[in-house]
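**Student:** I would like the atomic coordinates for the input below:
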Amino acid sequence: MLTKNVLKVIYGVGMAGLLLSCASEKTEVKPNIVVIYLDDLGYGDVGAYGATELKTPNMDKLAEGGVRFTNGYASSATCTPSRYALLTGTYPWRNKDAKILPGTAPLLIKTNQLTLPKILKEQGYHTGIVGKWHLGLGEGHVDWNQRVSPGPNEVGFDYSYIMAATQDRVPTVYIQNGNVAGLDPADPIEVSYKENFEGEPTAIDHPEMLKMNWNDGHNNSIVNGIPRIGYMKGGKSAHWVDEDMADHFLEKAKAYVKDHKNEPFFLYYAMQQPHVPRTPHPRFVGKSGLGPRGDVIMEADWCIGEFLKTLEEEALLENTLIVFSSDNGPVLDDGYDDYAVEKLGKHTPWGPLRGGKYSLFEAGTRVPFVTYWKGKIEPKVSDAMVCQMDLLSSLAKFTGSELSTQDSEQLLDVFMGKSEKGRAKLIIEAAGRTALHHGDWLMIPPYDGPAVSVNVNIELGNSKDYQLYNLKEDIGQQNNLAKSNPEKLEEMVKVFKEIRGENYK
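**Tutor:** As a prediction, the model looks like this:
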């Protein structure tokens, strides 16, 4: 028989084990989530996607160690709409203001709108953004010398360290949680996209001040020897140094990880490369042999490697889901004379695809797209069709939320490499024009406008006739089957109108 003392010991050990088990359950840490989002990186700019003339070992590490999607799409062929879709899970064509925004545009996302960071915040995540925003700030006229609101912090981010728009647009300052970082109140900022401020030099009036020549309208205020879009006065102590921007955002991203390593976090690390102006740090100048565009892609790859090292050093890499992608396809000559075309050599930023940024052809929206989770996602190549817009519903499910939107499909098993059943249908967008992906097919309706953009020398996908392509058999989109396959065209047009509506133009 067991004595009373022995029973007490057994009972005590059992209770202690139960308490330890409960404590373990309570302290279980949810996986962190990081979205690494590049700017104008093309399908063919990454080694794992076929690049041979450009080395991207850290991007390749993610692609080869996770799920590399061959049919991964941004919603749009330009930056603001894609970012809007990523964060809201909503087609940008549903919002008439979702287009490339000036630096003074009001906030595009409504403060009462469902967003990815809001969902994750409700699930116990600390949420942060570091890098490019380009979704508008404030409600109209912005006083940059006061806290700028609403902005990222009002649509779900606990922490934000951003640039307002793009590197080629004013204001050329960093904004931390709504306040311009390093601003001297005695030197207030003024910004305008309509007219210059008296006495302020522009690229047209003072070409001798330039260290980078402009083309196609990048000829307004000069900051750091670089002509910008828009006019700006004051705030000199807060001006960024373009060559240091990649390092600066990297340090902020690393600091965010270290500051929040003891709680689940979501970091949207929105890198600025390889958008113009391409200003690699001196460490990377000339390293690619492809000119500044190649150099800044190598710089971005290095930054990703350093960021991954930080996750590893903080023992977080095996508890962090990483999504890597780009906001749209590639562009070479886009506002500055940086020899991107002349030094291209054998490199093909668009890979086997047709078109590029601004285009309804595949290279406009089909982009590098990778999900990586060390030890949890098995390496594979997936042909499933996915869109960045689907991350909202999928990451909601990942964290235990059932929230979703009309347009965001829940594809968590696909992103985790457990299923090949991706989207069946997807509307893509380029400067307000839309087209339909359905299975292996792409249908582009007739659109007026030039076939090729004179400014950037990219085929836009415009034609007076319907275009129909079987992408499985013709990934380069050389054979328009609209006339030879009228039944398929009719089917595609019907599906397109069911989603987009009759008045799609």
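**Student:** only C-alpha atoms for contact and neighbour calcs from this point on.
**Tutor:** Fine.
**Student:** what count of nearby residues applies to the spatially closest residue to residue 252 that is not a sequence neighbour?
**Tutor:** Nearest non-adjacent residue to residue 252, counting by Cα to Cα, 6 or more residues apart in numbering: residue 130, 6.8 Å away. Summarising burial for residue 130: neighbours were counted as other Cα atoms under 10 Å, giving 25.
**Student:** this one as well, want them side by side:
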Amino acid sequence: MLSTPLSLAIALACFTAADTAKPNIVVLVADDLGYGDLGCFGHPRIKTPHLDRMASEGVRLTSFYSGAPICSPSRAALFTGRNPNRVGVRDWIKGGSGVHLPRTEITIPQRLKSAGYTTCLSGKWHLNSRFDGSEPTPGDFGFDHWFATQNNTAHQNPANFIRNGKPVGALKGHASTLVVDEALKFIGDVGAKPFALFVTFHAPHEQVATPGPYKAIYSDLKDPTMRDYYGSVSLIDHEVGRLLETLDARGLRDQTLVLFTSDNGPQALLGYPNAIHSHGSAGPFRGMKLSMYEGGYRVPGILRWPARVKAATECSVPIGFTDLMPSLCALAGVEPPVDRTLDGVNFLPLLDGKPVDRPRPLHWQFDYADNGPWRVSVRRGPWKLLADAKQEQFALYNVVEDAAETRDRAADQPEVFKAMQSELERLYIPENKPASLD
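**Tutor:** All right, here's what the predicted structure looks like:
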């Protein structure tokens, strides 16, 4: 009833089977970039030639999901492979709040280090509330080198970066450029060892500040905040282009898996006085950041790995942030954590023309969502079930046929509804449940 042979068949056509030993890994994450904000994902105006070319050289992941519709929980899911509510990261982490990713969690870089990788984080961390040494840092979670901010930063001339535990001080330049500068230096210094690099941009999250040349691309637009936002996305694109060109120039093109995505959907106004650049697009989807509708956490995904991935292809099989832990561990030839619940699966069988076994469906829970009653959701095949916190109200959508989630199908699909309701009840994590390995 809930299988998806058609979407699986589409996915299997996206990949070629080829052996590549311990490839380098580069994960690029934008902040608050919407599904529809790139040219290759349908934006009619924003210019993203480098990401468009990356898509033409790899595969567009059109059902790619972040870990949550908001930043800190999404990042917790990415690095641990676990629903962020399991690890106690249920909302964005406020500075000085004492909330942080528990030291007991095991992250992707920790597992990759055990497989011989050298690891680096450059950009936004947002998995602790203090960078004063009282809470764990990226270095405590497996990063050999890190250049990061606790949460956001001034996009232009930032002053709150920490490098390997030491404050850097005031810097000149744009944060998007600075984090790629750091990444390129890391690539130059790493030598012959395989590396895993995570570049986590601060843009286009508020407060947006964009250099003049990138705003000038959109000089015909009357709204200066729109010029800022569009230019900010084009700057990210430029920086991704610099990184890809460096990999190619160093002969690392075929042996490097590069994934580009976003931590959640685009910023909505929501009456917040600082949200003045809310020009992001969720594409065909309903909702934006903070929403449990697709627009909240269905994000652009582009995967380039020329040695193994067919160029100019598209994959519609649902894949999510929680899948990165088991997938990248498999890529590196190391076991993912076995002493705790993982919510993702290894999607690498797709690269070998095989189906993906997903016993636990993709699921999300955000107790502070801003979209009416919906707080939890689960996706199985084309079907998505939404529910309120008490699981008394439900809505069932076929998000393949009805991307905008306009037609509730619970009444005319009772068997699908009951099956997914049972899965949702099993997966729900009570709000007062402490962080757990379960």
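**Student:** TM-score for this pair?
**Tutor:** Their TM-score after superposition, calculated using TM-score structural alignment, normalised by the length of structure 2, is reported as 0.83; 394 aligned residues with a Cα RMSD of 2.7 Å.
**Student:** before we move on, back to that, which element, helix or strand, includes the residue mapped onto the residue nearest to residue 252 of structure 1 from structure 2?
**Tutor:** Matched by TM-score structural alignment, residue 130 of structure 1 corresponds to residue 122 in structure 2. Applying DSSP states H and E as the criterion places residue 122 of structure 2 in strand 118-124.
**Student:** what's in contact with that strand?
**Tutor:** 109, 112-113, 138, 142-152, 179-180, 182-183, 186, 190, 193-202 (Cα atoms under 8 Å, 6 or more residues apart in numbering).
**Student:** ok, back up a step: ok, now how distant is the match of residue 130 of structure 1 from residue 178 of structure 2?
**Tutor:** 9 Å (Cα to Cα, to the nearest Å).
**Student:** which stretches of the stretch 51-200 of structure 2 form strands?
**Tutor:** Taking DSSP state E, counting those that start in this stretch, the strands of the stretch 51-200 of structure 2 run over residues 59-65, 118-124, 145-149, 162-163, 166-167, 195-200.
**Student:** can you say which of the ones you listed is nearest to residue 294 of structure 2?
**Tutor:** strand 59-65 (8.8 Å; Cα to Cα).
**Student:** that closest one aligns to what range in structure 1?
**Tutor:** Using TM-score structural alignment, strand 59-65 of structure 2 lines up with residues 67-73 of structure 1.
**Student:** and that stretch, how far out from the chain's middle?
**Tutor:** Averaging C-alpha positions (Cα atoms, centre = their mean, to the nearest Å) puts stretch 67-73 of structure 1 15 Å from its chain's average.
**Student:** now the angle between strand 195-200 and the top helix by length along structure 2, please.
**Tutor:** Using DSSP state H to define each element, structure 2 has its longest helix at helix 224-249. Helix 224-249 of structure 2 runs at 170 degrees relative to strand 195-200, counting by axes from the mean of the first three to the mean of the last three Cα atoms, to 10 degrees.
**Student:** so how far is whichever helix or strand comes after helix 224-249 of structure 2 off the chain centroid?
**Tutor:** For helix 224-249 of structure 2, the following helix or strand on the C-terminal side (DSSP H and E) is strand 256-262. Centroid separation for strand 256-262 of structure 2 versus its chain: 9 Å, with Cα atoms, centre = their mean.
**Student:** what sits against residue 303 of structure 1?
**Tutor:** 246, 247, 250.
**Student:** from these, which single one is nearest residue 353 of structure 1?
**Tutor:** Within the contacts of residue 303 of structure 1, the smallest distance to residue 353 of structure 1 is 28.5 Å, found for residue 246 (Cα to Cα).
**Student:** and the helices in structure 1, which stretches?
**Tutor:** Assigned by DSSP H, the helices in structure 1 fall at 4-26, 57-65, 79-88, 116-122, 245-259, 292-313, 391-398, 412-415, 486-500.
**Student:** and of these, who's closest to residue 136 of structure 1?
**Tutor:** Among these, helix 79-88 sits nearest to residue 136 of structure 1 (Cα to Cα), with 9.1 Å.
**Student:** mean per-residue distance, the closest one to structure 2?
**Tutor:** Aligned to structure 2 and superposed, helix 79-88 of structure 1 gives a mean residue distance of 0.5 Å (mean Cα distance after the TM-score superposition for structure 1).
**Student:** angle of that helix against helix 391-398?
**Tutor:** Using the same axes, to 10 degrees: helix 79-88 of structure 1 against helix 391-398 is 20 degrees.
**Student:** show me what helix 79-88 of structure 1 is packed up against.
**Tutor:** Under the contact definition 3 or more Cα pairs under 8 Å, 6 or more residues apart in numbering; DSSP states H and E, helix 79-88 of structure 1 sits against helix 116-122, helix 391-398.
**Student:** identify each buried residue in the first one, please.
**Tutor:** Within helix 116-122 of structure 1, the residues that qualify as buried by neighbour count (16 or more other Cα atoms under 10 Å) are 116, 117, 118, 119, 120, 121.
**Student:** which one among those gets closest to residue 473 of structure 1?
**Tutor:** Using Cα to Cα, the buried residues of helix 116-122 of structure 1 come closest to residue 473 of structure 1 at residue 116, 35.7 Å.
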